[in-house]
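In: For reference, the sequence and a predicted model appear below.
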Amino acid sequence: MKPLLIGIAGGSASGKTTIAQCLKEEFEQTRSVVIIREDDYYKDQSQKTMAERVKTNYDHPFAFDHALMIEQIDALLAGQAIEKPVYDFVQHTRSTVTEVIEPCDVVVLEGLFVLEEPELRKRLNIKVYVDTDADIRFIRRLLRDVEERGRTLQSVVHQYTETVRVMHEQFIEPSKRYADVIIPEGGSNIVAIDLLKTKISSIISPNML
């Protein structure tokens, strides 16, 4: 059976990762499940200085190596293992460390442009958009980037006002029209997540559970 490919898109800090993890936990007892994060496919910037790296617009589709991502998704769908890149958010470039991902039954793909990128979108069996209010997303992003990614308060605020908000309105919000399922308020919407789990269960062959 070809792996089930689920795409979860939405604004920065909307709750994509939380929902992806909920799905992984729901099905990993009976099937092999892996989460592929679009963030790990930011383009390598090792040839740039740190000053140049921090000027990159990380909220534009051009910041991602979607060609590599699509190539590796196709490999997983064909039953082949991949060597997935890992991104270093402190150094603003691709890490020298990679992660081997074995073929699996369910692939959960989460990221900003999962529904915006046509070549990714057409491969998805289920397309999900996480729709969370902008003020909530900003607060979550601020806490995450300061606590987990070593950013300063000023840099997070500057990035949000200069690029994150603008790119969201230009690229991410419009991609909502491609979604099969829209989940308001991210991981706190238990009813919507349960409905999504039911839909996934209906697609997966009962004989393989």
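Out: Structure received. Numbers count the residues shown, from 1 in each chain.
In: C-alpha only now, for contacts and for neighbours.
Out: Noted.
In: Buried residues of stretch 141-149, list them for me.
Out: Buried residues in stretch 141-149, counted by 16 or more other C-alpha atoms under 10 Å: 141-142, 145.
In: same check, this time on stretch 3-20
Out: Of the residues in stretch 3-20, those with enough neighbours to count as buried (16+ other C-alpha under 10 Å) are 3-17, 19-20.
In: Kindly check the end-to-end length of that stretch for me.
Out: Stretch 3-20 has an end-to-end distance of 16 Å (C-alpha to C-alpha, to the nearest Å).
In: quick check, distance from that stretch to the centre of its chain.
Out: 5 Å (C-alpha atoms, centre = their mean, to the nearest Å).
In: Second structure for comparison follows:
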Amino acid sequence: MWQKHAYKLHSLEHKVRKAKGMTHASDSGISQPYVIGVCGGSGSGKTTFCRQLVNFLGKDHVLHISQDAYYKDLTHLSFEQRQQINFDHPDIIEFPLLVSHLDELSIGKCVTLPMYDFAKHCRLIGNQIVTPKPIVIVEGVLLFNDSDTEKRINHKIFIDAPEEVRFERRLKRDVRERGRTAESVQNQFKATVSPMHNIFVEPGKNKADLVVSGEHSFETIIAELSLKVLREVWVN
């Protein structure tokens, strides 16, 4: 069984390498990037999936954008007030800015991405300037909830995982990377993450072109998806 899987993966990798050798569609006058949207609950495995997909497609060909960078700036509020904000509701994301950036990238313009401090709940001073690339991967919990953002996505992927798995992963990440206490993570998950997931995130599964389990290896799926995307982006 393992040998059959390894052979299939090797074959797909060979086809992907061959596809990368094709001519980019922009050489024929088409410059609009192919946008992949990766949605799913917090802790479902979106970031891992996106990083593996970027590595497989090649960093020179892909721009990876996170919805998390587009949390609205809350510096006008005290830290105590920021802590009371529902960060799992679509209204806290500056989707119009994300949409404008996707539109600018689609016509070959560089964009300035915001950066966010999750420990302080506010935007960082300074920005990240990025250049257009043939493939754009947009990752986010609420991507498919915003109709304007959804319209700009060519291929929608939903990473699916049970709530208990998502909670355990979020707990480890937020304590390790975002300066949170275990108690605050648990309280937030119960108060907003779980109910907002059911209302705004889970319905996105029905909008997806592909639903992927966040509990299993992504290898074969990423290889198959990469081949499909490269065929869309590159032409003979």
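Out: Now that the structure is in, tell me what you want to look at. Keep in mind that what you see is a predicted model, and the values were worked out from it rather than measured.
In: TM-score for this pair?
Out: Here the superposed chains carry a TM-score of 0.94, computed using TM-score structural alignment, normalised by the length of structure 1; 206 aligned residues with a C-alpha RMSD of 1.3 Å.
In: Report the mean deviation for the longest strand along structure 1 after fitting onto structure 2.
Out: Determined from DSSP state E, the single longest strand within structure 1 is strand 93-101. Strand 93-101 of structure 1, aligned to structure 2 and superposed, deviates on average by 0.8 Å (mean C-alpha distance after the TM-score superposition for structure 1).
In: what range in structure 2 does that strand sit on?
Out: Under TM-score structural alignment, strand 93-101 of structure 1 corresponds to residues 122-130 of structure 2.
In: Would you mark the buried spots in the matching stretch?
Out: 122-123.
In: Span of it from start to end?
Out: 21 Å.
In: So which residues make contact with that stretch?
Out: 63, 71-75, 110-117 (C-alpha atoms under 8 Å, 6 or more residues apart in numbering).
In: Show me the one in those that has more neighbours than the rest.
Out: Per-residue neighbour counts (other C-alpha atoms under 10 Å) across the contacts of stretch 122-130 of structure 2 peak at Tyr71, which has 22 neighbours.
In: Could you find the counterpart of it in structure 1?
Out: Tyr71 of structure 2 maps onto Tyr42 in structure 1, with residues paired by TM-score structural alignment.
In: One more: Thr47 of structure 2?
Out: So, by TM-score structural alignment, Thr47 of structure 2 is matched to Thr17.
In: Quick one: residues contacting that match.
Out: By C-alpha under 8 Å, 6+ apart, the neighbours of Thr17 of structure 1 are Glu110.
In: returning to what we had before: if I pick the match of Tyr71 of structure 2, what's in contact with it?
Out: Going by C-alpha under 8 Å, 6+ apart, the list of residues near Tyr42 of structure 1 reads 58, 63-65, 87, 93-94.
In: With distance to Ala134 of structure 1 added, can I get those residues in JSON lines?
Out: Formatted as JSON lines, the contacts of Tyr42 of structure 1 follow (distance: C-alpha to C-alpha, whole Å):
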{"residue": "Tyr58", "distance to Ala134 of structure 1": "18"}
{"residue": "Ala63", "distance to Ala134 of structure 1": "22"}
{"residue": "Phe64", "distance to Ala134 of structure 1": "23"}
{"residue": "Asp65", "distance to Ala134 of structure 1": "26"}
{"residue": "Tyr87", "distance to Ala134 of structure 1": "25"}
{"residue": "Thr93", "distance to Ala134 of structure 1": "27"}
{"residue": "Arg94", "distance to Ala134 of structure 1": "28"}
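In: Return the member of those nearest to Ile73 of structure 1.
Out: Asp65 (12.5 Å; C-alpha to C-alpha).
In: related to what we said a few turns ago, now the buried residues of stretch 141-149 of structure 1 as a markdown table including secondary structure and distance to Val54 of structure 1?
Out: As requested, the buried residues of stretch 141-149 of structure 1 are exported to a markdown table (DSSP: H, G, I helix; E, B strand; the rest coil; distance: C-alpha to C-alpha, whole Å):
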| residue | secondary structure | distance to Val54 of structure 1 |
| --- | --- | --- |
| Arg141 | helix | 17 |
| Leu142 | helix | 16 |
| Asp145 | helix | 14 |
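In: for those, which one is nearest Leu195 of structure 1?
Out: So of the buried residues of stretch 141-149 of structure 1, ranked by how close each gets to Leu195 of structure 1 (C-alpha to C-alpha), first place is Arg141, at 26.8 Å.
In: residues near the nearest residue to Gln32 of structure 2 once chain neighbours are set aside, how many?
Out: Residue nearest to Gln32 of structure 2 in three dimensions, not counting chain neighbours: Ser106, with 4.6 Å by C-alpha to C-alpha, 6 or more residues apart in numbering. Residues lying near Ser106 of structure 2 (other C-alpha under 10 Å) number 21.
In: To which residue of structure 1 is Ser106 of structure 2 aligned?
Out: Aligned by TM-score structural alignment, Ser106 of structure 2 pairs with Leu77 of structure 1.
In: biggest helix in structure 2 by residues?
Out: helix 2-20 (DSSP state H).
In: Contacts for that helix, please.
Out: By C-alpha under 8 Å, 6+ apart, the residues outside helix 2-20 of structure 2 that reach it are 57, 219-220, 223-224, 226-227, 230-231, 234.
In: Any chance of those residues in CSV with distance to Arg180 of structure 2 and secondary structure as columns?
Out: Shown next, in CSV, are the contacts of helix 2-20 of structure 2 (distance: C-alpha to C-alpha, whole Å; DSSP: H, G, I helix; E, B strand; the rest coil):
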residue, distance to Arg180 of structure 2, secondary structure
Leu57, 34, helix
Glu219, 32, helix
Thr220, 35, helix
Ala223, 36, helix
Glu224, 37, helix
Ser226, 36, helix
Leu227, 39, helix
Leu230, 40, helix
Arg231, 43, helix
Trp234, 44, strand
